[in-house]
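Student: mind looking at a prediction? Sequence and model below.
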Amino acid sequence: MPATRSCSRRPSRLCNEVRPCPGGAMTSLEELTDALVDFATAPPNLPVPPFYRLVLMNWLGCALAGAATSAVDRAVAVHAADAGGTWLPPIGRRERLGLSATVLIDCLSSAVLAYDDIHFETTLHPTGPVAAAIFGLARSRAISGARALEALRLGMEVECRFSRLMMGPDTGSAPGWYPTGIAGGLGAAAATAWLLGFGRDRMRHALGLAATRAAGMRGTHGGMSAFYVPAVSAEAGYVAARLAEAGFTSGPGALSGPMGLLRQIAPTPAVSAAGAGLGQVFQSEATACKPYPYGFISFALIDCCTALSPRVTGPDDIAKVEAEVSTAAARLGNNPDPRSMFEAQISLRFIAALVLTAPAAAHRPLREDFHVGPAEAALMPRIEIRAATDLADHQARVVLTTRSGERIAAHCDTAPGSAARLPGASALQAKFLDLATPVVGATVAGQCLQDLMAVGECDDVATLLDRIAPA
């Protein structure tokens, strides 16, 4: 194990001169874009709450657990062949890569088990792109824990607000866009640029450069490609900031101009909703570390099936299951016959059968050698998934009919992992240990958990990477 660096407290470098955010409602796209650039350049001098420490802990645990998957093996092989490096390797890996490739791999590892996080309003997975970019930069220069947490909050907030601007139901955007791919790079660029000390003009160049590589479609779901989308956004944002650092410029219209990203994605950008309370209210704090290693569209359904499972003697007692979910959930989760781990992560019929058969399995990541078990295979044809226009993504209704004809109903109005049911610190600590222990052992996992709970006092967050680096 590499020698660890000492963690003595060093004051966070926070901006002393903060341009005030507009107090009233913003009405123009240019006004909001200017306000977000100002926010990213000089964020308000406010204490960073423990929430960001917890989402960082959740992200690191997911990255450790996902690092040995075949999707990450393939991506590492490509980047290792392209260029090596002398930096600390990606989380959970031994290969030495260049920094931008390492950022991509770290975000991929944290996403691949579908256990990372979710911002229900925007369906973003906010922490991954931003945290990966921060740790990429931390491999080349000392970044205190306090500054890393401040950058994490800043980047996640920029990401969430740009996503709300473009992707809300009132924006006219196409439903096939993958918000993390579109907005994740903007958050990663903002966090990296702030850590590099950019002024307003250079910050705008960084965001414009990140906008030029925004990409991602929901059609990627069901394969490794779904997790490559946030990974690309992390790398794109990190590289955008490093390019701007070197004097590389972006055209002024790349982000908010008539032919720029924001207007191309959103015919009617949600300026007022995206700008509301900027600098005082942090929309990113509605992000939930996932309670289940599946697509967020399944969480309300899992909650219903968990409640129904004790009401029957076993899957053979179930004659029929009728489940209603949101229109988006039914569309994204409509694969009735998943053949891979990636397809199963969003197959509502399989997930319902699994939870009704073995409720504890709802919290265990699927294996790469996935196959549908005999109990689930027998139950799945008796499960019907229907779209209900009156249900939101965090809601579901399920009626289970037993062999004796009894009808048992369950309704979830607020899914675990939604803003009103965020997991607590103790649950996230237990999740981290469950994910990290099989990778680094119980002793190192416990030490890393202690480091993460005190990360705001650490002089250099790269000590976390030292701690978990393979011997």
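Tutor: Happy to help now that I have it. The structure presented is a predicted model; accordingly, all values stated were derived computationally and were not measured.
Student: switch to C-alpha atoms for all contacts and neighbour counts from now on
Tutor: OK.
Student: what's the nearest residue to Thr327 if we skip its chain neighbours?
Tutor: In space, and not counting its chain neighbours, Thr327 is closest to Ala387: 4.8 Å by C-alpha to C-alpha, 6 or more residues apart in numbering.
Student: next one: Leu262
Tutor: Nearest one to Leu262, counting by C-alpha to C-alpha, 6+ apart, is Ser256 at 5.5 Å.
Student: again with Leu29
Tutor: That would be Val271: by C-alpha to C-alpha, 6+ apart, it lies 6.1 Å from Leu29.
Student: likewise for Ala226?
Tutor: Leaving aside its sequence neighbours, Ala226 sits nearest to Thr220 (C-alpha to C-alpha, 6+ apart; 4.7 Å).
Student: here comes the other one, which I'd like you to weigh against the first:
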Amino acid sequence: AGELAGAPGQALLDAWVVGFEIEAALGAAMNPRHYTQGWHCTSTLGTLGAAAAAARLLGLDRDAIARCLAVAASEASGVKENFGTDAKPLHAGLAARNGIVAALLAKSGLTASARALDGPQGYLKAMASERQSLGDALEVLGRRWEVLETGVTIKLYPSCAGTHPALDAILDLRRQHGFTAADVEAIAIGVDALTPTILIYDRPATGLEAKFSMQYCAAAAVVMGRVGLDTFEPALVNDARIGGLLPRIAMTVDATLGSDAPALTQARVTVRLRDGRMLGAYADGARGYPARPATEQEVTTKFRACAGRVLDADRADAAMLMLRSLDHLAEMRRLTDCLSPEAQR
């Protein structure tokens, strides 16, 4: 949408905040029931957030914005049953694409119901919303800024967020005590009640399944001392050292976790070593969360690792510089051209 509008970076940032706040308002009204019923919020809420951002960039008027969100309500989908497959990361791309399509259709005059969100057969009803009205959530828009109050999380591990608190705890213990996989008798990981419904693969067969396996992620952290993109490549998924540690790792629900914090954000780890030592750690959040923000170096390392899959080092660094000064970028197309693998050929 920013490319279509010839928008500068400042406009993109403005639209991103609009989309963020719309998603947050929907999440406040619809969760936890919406998520626990099987819907994947990245796609279901993300489609409407992307639509709102695209509408802002394209300069839609009030009536067209309403129709844009109504169209997006009919596009929104994404089920958690697809976790551990190619379809799961596709959800994010579909949300972005569908948001732009909704804005373009609304701009062209496509009609849609004014009650598509909160009508008796609308988005909230169909998607098992916790509340059937957006009133309270929308009331604070423009007065309370979710992006400032709760902040933004940057995931530092390329696995399900539910693994991150435990990974932080395990890696910290490994650094502090210097144990290896051969030293480990058993690892017990306590989590909240929602986490096991998402981390469903105790013996993953693929890298995508491994991203949703607490046992695999924990074993890889112990064996390798880190968790990165290559952790989920076939060579490591089939690594005998990691596979040999899996039976010694157990994930169980800890009733003391999750009652005073958002789901997926707490873990209690106990490592029993063969020499008899018991090592323990409690994690409330993870590195990259607003309370423990990622360092500039951590963000740079993550970006280079991801971008390096499709871009050469010079283009990746050029893109990083543009992103760090996005509010001064004259036109978005400069950035998207830099990020395009086709443009470097």
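Tutor: Yep, that arrived. Computed from a predicted structure; not experimentally measured.
Student: TM value for the aligned chains?
Tutor: Superposed pair, TM-score by TM-score structural alignment, normalised by the length of structure 2: 0.89. Supporting alignment: 332 aligned residues with a C-alpha RMSD of 2.1 Å.
Student: what's the local residue count around the residue nearest to Leu262 of structure 1?
Tutor: Neighbour count of Ser256 of structure 1, defined by other C-alpha atoms under 10 Å: 19.
Student: OK, contacts around the aligned partner of it in structure 2?
Tutor: Using TM-score structural alignment, the partner of Ser256 of structure 1 in structure 2 is Asp118. Asp118 of structure 2 sits next to 124-125, 132-134 when contact means C-alpha atoms under 8 Å, 6 or more residues apart in numbering.
Student: what do you get for Met57 of structure 1?
Tutor: Residues near Met57 of structure 1 by C-alpha under 8 Å, 6+ apart: 428-429, 432, 449, 452-453.
Student: what about the strands in the stretch 201-345 of structure 2?
Tutor: 249-253, 266-273, 278-284 (DSSP state E, counting those that start in this stretch).
Student: ah, wrong one, I meant structure 1
Tutor: Remark: strands assigned in structure 1 by DSSP state E are 117-118, 288-289, 318-325, 383-387, 396-402, 407-412.
Student: relative to strand 383-387, how tilted is the third one?
Tutor: Angle, strand 318-325 of structure 1 to strand 383-387, by axes from the mean of the first three to the mean of the last three C-alpha atoms, to 10 degrees: 20 degrees.
Student: pull the contacting residues for Ala25 of structure 2.
Tutor: With C-alpha under 8 Å, 6+ apart, Ala25 of structure 2 has these contacts: 134, 137-138, 141.
Student: that one pairs with which position in structure 1?
Tutor: Per TM-score structural alignment, Ala25 of structure 2 is aligned with Arg161.
Student: so which of the contacts of Asp118 of structure 2 hold up in structure 1?
Tutor: Contacts conserved in structure 1 for the contacts of Asp118 of structure 2, using both residues aligned by TM-score structural alignment, their matches' C-alpha atoms under 8 Å: 124-125.
Student: and the contacts of Asp118 of structure 2, which two are the farthest apart?
Tutor: Greatest spatial distance among these (C-alpha to C-alpha): Lys125 and Leu134, at 11.6 Å.
Student: one step back: single out the most deeply packed of the strands of structure 1.
Tutor: Of these, the one with the most neighbours on average (mean count of other C-alpha atoms under 10 Å) is strand 288-289, at a mean of 28.
Student: all helices for the stretch 151-300 of structure 1, in order.
Tutor: Secondary structure of the stretch 151-300 of structure 1 (DSSP state H, counting those that start in this stretch): helices at 179-195, 200-211, 225-245, 261-265, 271-275, 299-308.
Student: these: which one's closest to Pro336 of structure 1?
Tutor: Pro336 of structure 1 lies closest to helix 299-308 among these, at 15.2 Å (C-alpha to C-alpha).
Student: can you name the residues of structure 2 that that closest one overlays?
Tutor: Aligned using TM-score structural alignment, helix 299-308 of structure 1 spans residues 164-173 in structure 2.
Student: ok, and what's touching the matching stretch?
Tutor: Here stretch 164-173 of structure 2 makes contact (C-alpha under 8 Å, 6+ apart) with 157, 189, 217-218, 221-222, 225-226, 265-269, 279-287.
Student: mean shift between it and structure 1?
Tutor: Superposed on structure 1, stretch 164-173 of structure 2 shows a mean distance of 0.9 Å to its aligned residues (mean C-alpha distance after the TM-score superposition for structure 1).
Student: for Ala241 of structure 1, what is the corresponding residue in structure 2?
Tutor: By TM-score structural alignment, Ala241 of structure 1 lines up with Ala103.
Student: list the contacts of its match.
Tutor: Per C-alpha under 8 Å, 6+ apart, neighbours of Ala103 of structure 2: 51-52, 54-55, 58, 60, 65, 68-69.
Student: contacting residues for the counterpart of Leu278 of structure 1 in structure 2?
Tutor: If you follow Leu278 of structure 1 across to structure 2 using TM-score structural alignment, you land on Leu141. By C-alpha under 8 Å, 6+ apart, the residues touching Leu141 of structure 2 are 21, 25.
Student: against Val147 of structure 2, how distant is Leu141 of structure 2?
Tutor: 11 Å (C-alpha to C-alpha, to the nearest Å).
Student: anything in contact with each of these two?
Tutor: Both Leu141 of structure 2 and Val147 are contacted by Glu21, under the criterion C-alpha under 8 Å, 6+ apart.
Student: before we move on, back to that, counterpart of the residue nearest to Ala226 of structure 1 over in structure 2?
Tutor: So, by TM-score structural alignment, Thr220 of structure 1 is matched to Asn82.
Student: wait, its match sits on Lys88?
Tutor: Yes - counting by C-alpha atoms under 8 Å, Asn82 of structure 2 does reach Lys88; the two are 5.5 Å apart.
Student: between the two, which is the more surrounded one?
Tutor: For Asn82 of structure 2 versus Lys88, neighbours defined as other C-alpha under 10 Å are more numerous around Lys88 (19 against 15).
Student: what sits against the more buried one?
Tutor: 78, 80, 82.
Student: wait, which of the helices of the stretch 151-300 of structure 1 is closest to Ala40 of structure 1?
Tutor: When the helices of the stretch 151-300 of structure 1 are compared by C-alpha to C-alpha, helix 179-195 sits nearest Ala40 of structure 1, at 6.0 Å.
Student: which part of structure 2 matches the closest one?
Tutor: Using TM-score structural alignment, helix 179-195 of structure 1 lines up with residues 41-57 of structure 2.
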